[in-house]
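Visitor: Need coordinates for the following:
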Amino acid sequence: MPAATTKPQPQVTIIGAGPAGLMAAEVLAQGGATVTVYDAMASAGRKFLMAGRGGLNLTHSEPLPQFLTRYREAMPKLSAAIEAFPPDALRAWSEALGQPTFVGSSGRVFPQSFKASPLLRAWLRRLDSMGVQLKLRHRWIGWDESGHLLFQTPNGQRGVNVTATVLALGGASWPRLGSDGTWAEILPAKGVKISRLRPANCGFTVAWSDIFRDRFEGQPLKGVTLSFGSHRVRGEAIITRTGIEGGAIYALSADLREAVSSSGQAPLRLGLRPDLETGDLIARLSAPRGKQSVSNWLRKAAQLSPVGIGLLQEAAMRTGVQLSSLSSEYLAALINAVPITLNGTAPIARAISTAGGISFDELDPDFMIRRLPGIFAAGEMLDWEAPTGGYLLQASFATGAAAGRGVLQWLKKRMANSE
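Guide: From the prediction side, this is the model:
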């Protein structure tokens, strides 16, 4: 009687060792595939670690229906993946790795350690125990003449023949951490439609006066409101040498970016004392100024910070008026609606994330690229964007898991067809 033969395990390659790629690797390894993860950098999860420098915001605790709306136009394309691996599942996954989470006052979810490195180390140990191999300093540069994946390594080019591939190379922000967007030049050669990569959750440029820029660069604006059109957010911002950035700016960045792109500028309104009723603010500003300078008077009467007063002076200078000549009513209105004209976006290399990417029309429901059978894509490579607050990482994890499941389904069908 002939000896039974063991079928070889399918070989699956993941390109990109960030959250999407590593999650795809975990799902695939659990499903019985032999998995190798390739990354151009010398270590895994470089941008993930950077995201955790100020406290790793894994996801958000708001109800899932509201959560999904944060993905705007991409919501219908991402909903199934996120519903299959929702925020609660991500929190349970983190806890299983020895990193329990907590909900902050803003509803954001963080590991109790508040760091990315313990979570990443535990995750890499788990993947190693599952047989996942990690090949570092391997930069994907396309395919060779035989259709094999082609990598640039320290020892020259190397071709790799695999059964299936998950592309999880990230966007184009923070390229020094590995996500340089070069894939956006490789895939169109194969007929894959790519929406132009653009900065998301980014800062903007402003034509500050030399005096304002030199004095207030790096100064924070705390507890302010930012308004653009019908959108209004409360938060913080930071004055930069070339403009303005920060959490409140990022929350509006998609609409601001499109306005700048279409008309060359975006009119932003900044509220310096949003907690004060207009009548109360007018009463404070109606008190006699006496011999006080305008700056001292505004600091005492309206409790404005030096940078806030500087913004008022910038606005007055551009309209050719003196703050001291304004009525209490007009000045109160100005304090809570300081005009700032944004005239450009900060470079994509400094953005938190990237808009644009592989069009969802190019993907089947399992995240396989239709034109490239056996090639799947996940994470920030896809054409979606979301605000900060945990939404970016949640969708990266969820689409990585979805792509992993998609590969397993594709392999199962392929095996069935070959029998």
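Visitor: only C-alpha atoms for contact and neighbour calcs from this point on.
Guide: Will do.
Visitor: list the contacts for the most centrally placed residue in the chain?
Guide: Taking Cα atoms, centre = their mean, the centroid of the chain lies closest to S353, which sits 3.5 Å from it. S353 makes contacts with 171-173, 199-202, 380, 385, as judged by Cα atoms under 8 Å, 6 or more residues apart in numbering.
Visitor: Can you tell me which of the residues you listed is closest to Q99?
Guide: Distances from the contacts of S353 to Q99 were compared by Cα to Cα; the smallest belongs to E380, at 24.3 Å.
Visitor: Verify the stated contact: that closest one with G171.
Guide: Yes - applying Cα atoms under 8 Å, one finds E380 in contact with G171, separated by 5.3 Å.
Visitor: Now for those two: what residues contact both?
Guide: Residues touching both E380 and G171 (Cα under 8 Å, 6+ apart): 353-354, 357.
Visitor: Give me the subset of the residues you listed lying in strands.
Guide: 353-354, 357 (DSSP state E).
Visitor: Return the member of those residues nearest to L187.
Guide: The nearest member of these to L187, counting by Cα to Cα, is G357 at 10.4 Å.
Visitor: about what we covered before: would you convert the contacts of S353 into a markdown table that also reports distance to E73 and neighbour count?
Guide: Below are the contacts of S353 laid out as a markdown table (distance: Cα to Cα, whole Å; neighbours: other Cα atoms under 10 Å):
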| residue | distance to E73 | neighbour count |
| --- | --- | --- |
| G171 | 18 | 29 |
| A172 | 21 | 30 |
| S173 | 21 | 26 |
| P199 | 17 | 25 |
| A200 | 14 | 28 |
| N201 | 16 | 27 |
| C202 | 19 | 29 |
| E380 | 15 | 28 |
| E385 | 9 | 25 |
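Visitor: run this one through as well so I can compare:
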Amino acid sequence: MIEPIVEPSTLPVIIIGAGPAGLFAAEFLAKAGHKVHVFDGMASVGRKFLLAGRGGLNLTHSEALAEFKPRYGASKDWAETWLDAFTPDDLKAWAEDLGQALFVGSSGRVFPRSLKASPLLRAWLRRLQDLGVTITTGARWTGFSDAGAAQFSHQDGSTSEQVGAATLLALGGASWPKLGADGAWTNLLGKLGVGITPLEASNVGVHAAWTETLKAGFGGAIIKNAEVRLGDARSRGDLVITNTGLEGGPIYALSPVLRAALKTDYCQIQIDLRPDVDIEALAQRLVKAKAGQSISTALKSHLKLAPPAIALMREATGNKLPTTAMGLARLIKSIPIELTGLAGLERAISTAGGINQDAVNQQLMLTACPGVFVAGEMLNWDAPTGGYLLQACFSSAQHAAKGIDAWVRPAAN
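Guide: Below you'll find the predicted structure:
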């Protein structure tokens, strides 16, 4: 039996949010034959996507999918469905099809050769225009009418409503709110009975009560290839000393355990300045220091420790460094730093929390709002930096777009 061809609805699919998830869903749906109308509250699209480009635009990671999936921690099983259907290789092929040559960095991260987001975004917007996608900027979503129409307030003070065959919400989390993702949607959806875990900063720096001496001399300094430990969790990379604490890959990677620990009365991390050298070997090198040589000189000449690393050792000991080789070696392997809090959402790379898994069906449609789908960082998943954030935004967007296509076509039959 030949199945009848089902045409898309004459009503457009409404997409609210013109970040990576919203734009990718728009592309998928337009290619499937749907009319697509994208709305965004900012004056231009992809603001945070362009910000990511300042760091080179880490699109995804080159590691095998079996190693990629566990990066999502407690959300692994949820994200796995999206990732299987739109893999890192698929994302790379998509970017290259837009004319963006890619390369794999030494850490396995994947970047455009231009190390910018703007060329990719321009090519992407041209494709969407060719596909007939309509984009309206300066239109802030304010909720749904009683009849289910999406409501907007515009920058000129006017308001409008848009009826759609289905709606996709892709409004992001709440990090870098000045770029548009301010988390205001949590109140709107919460009133509709959608289960939401409060948004919290992720992939963000931590606060420590530094002395003025450290801030004045080493604010902004980098400590190369250090390992950060908190309990059994550990991560290695470059640390940045800020005026308020620490930033960098190792701190960001430990975001989930740091958030949990900082909700207790006391949180202390341990920093290993030489993770590839054991204590005994460090002590043996220091024993060779010349008589009368200062501790700082010995640390520089025999262990190649840079001034910021030595400054951190002094900070942790109240400027009273151990005087024995073994004591110094132990400190180098485990510098105790008490943390006082997380940096705010305004500087976070991403957010944890969001719409709970049990608040959507398998197609990412809100069970409390039939016909309304969700993708990207609005969903309650968390991932480290390294390409995992953008990958899940793209993958979840395609998954939700497939759900919309399946939802709309039967209604048109």
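Visitor: Any idea what the TM-score is?
Guide: In this superposition the chains share a TM-score of 0.95, using TM-score structural alignment, normalised by the length of the second structure; 406 aligned residues with a Cα RMSD of 1.6 Å.
Visitor: ok so, going back, for the ones in strands among the shared contacts of E380 and G171 of the first structure, could you give me TSV that also reports distance to G229 of the first structure?
Guide: As requested, these are exported to TSV (distance: Cα to Cα, whole Å):
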residue	distance to G229 of the first structure
S353	23
T354	23
G357	27
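Visitor: What ranges does the stretch 251-400 of the second structure have for its strands?
Guide: Assigned strands in the stretch 251-400 of the second structure, in chain order: 267-272, 335-339, 341-342, 350-355, 372-374 (criterion: DSSP state E, counting those that start in this stretch).
Visitor: related to what we said a few turns ago, what residue of the second structure takes the place of the residue nearest to the centre of the first structure?
Guide: Under the alignment (TM-score structural alignment), S353 of the first structure pairs with S350 of the second structure.
Visitor: From W176 of the second structure, how far off is its match?
Guide: 8 Å (Cα to Cα, to the nearest Å).
Visitor: Please apply the same query to K191 of the second structure.
Guide: K191 of the second structure is 24 Å from W176 of the second structure, by Cα to Cα.
Visitor: same check, this time on T137 of the second structure
Guide: Distance of T137 of the second structure to W176 of the second structure, given as Cα to Cα: 19 Å.
Visitor: how much does the longest helix along the second structure stray from the first structure?
Guide: In the second structure, taking DSSP state H as the definition, the longest helix is helix 388-412. With the two structures superposed, helix 388-412 of the second structure lies on average 0.8 Å from its match in the first structure, counting by mean Cα distance after the TM-score superposition for the first structure.
Visitor: The first structure: matching residues for that helix?
Guide: Counting by TM-score structural alignment, helix 388-412 of the second structure sits on residues 391-415 of the first structure.
Visitor: Quick check: buried residues in that stretch?
Guide: 391-408, 410-411 (16 or more other Cα atoms under 10 Å).
Visitor: and what of stretch 198-213 of the second structure?
Guide: For stretch 198-213 of the second structure, using 16+ other Cα under 10 Å, the buried residues are 199-208, 210.
Visitor: And stretch 7-25 of the first structure, by the same measure?
Guide: Quick answer for stretch 7-25 of the first structure (16+ other Cα under 10 Å): 10, 12-25.
Visitor: who's in contact with the nearest residue to L298 of the first structure once chain neighbours are set aside?
Guide: Leaving aside its chain neighbours, L298 of the first structure sits nearest to L304 (6.1 Å; criterion: Cα to Cα, 6 or more residues apart in numbering). Listed by Cα under 8 Å, 6+ apart, the contact set of L304 of the first structure reads 272-273, 298.
Visitor: thinking again about what came up before, quick one: closest of the strands of the stretch 251-400 of the second structure to W94 of the second structure.
Guide: Evaluated over the strands of the stretch 251-400 of the second structure, closeness to W94 of the second structure peaks at strand 372-374, with 21.8 Å, by Cα to Cα.
Visitor: what range in the first structure does that closest one sit on?
Guide: Strand 372-374 of the second structure maps onto residues 375-377 of the first structure, going by TM-score structural alignment.
Visitor: Superposed on the second structure, what's the mean shift for that stretch?
Guide: Its matched residues in the second structure lie on average 0.3 Å from stretch 375-377 of the first structure after superposition (mean Cα distance after the TM-score superposition for the first structure).
Visitor: What is the distance between that stretch and the centre of its chain?
Guide: Chain-centre distance of stretch 375-377 of the first structure: 21 Å, with Cα atoms, centre = their mean, to the nearest Å.
Visitor: what's in contact with it?
Guide: 164-168, 367-369, 403, 406-407.
Visitor: do stretch 19-35 of the second structure as well
Guide: Counting by Cα under 8 Å, 6+ apart, 8-13, 15-17, 36-38, 45-49, 128, 131-133, 168-172, 375-376, 390, 393-394, 396-398, 400-402, 405 sit against stretch 19-35 of the second structure.
Visitor: Where in the first structure does that stretch align, residue-wise?
Guide: The aligned range for stretch 19-35 of the second structure in the first structure is 18-34, by TM-score structural alignment.
Visitor: do stretch 191-211 of the second structure as well
Guide: Counting by TM-score structural alignment, stretch 191-211 of the second structure sits on residues 189-209 of the first structure.
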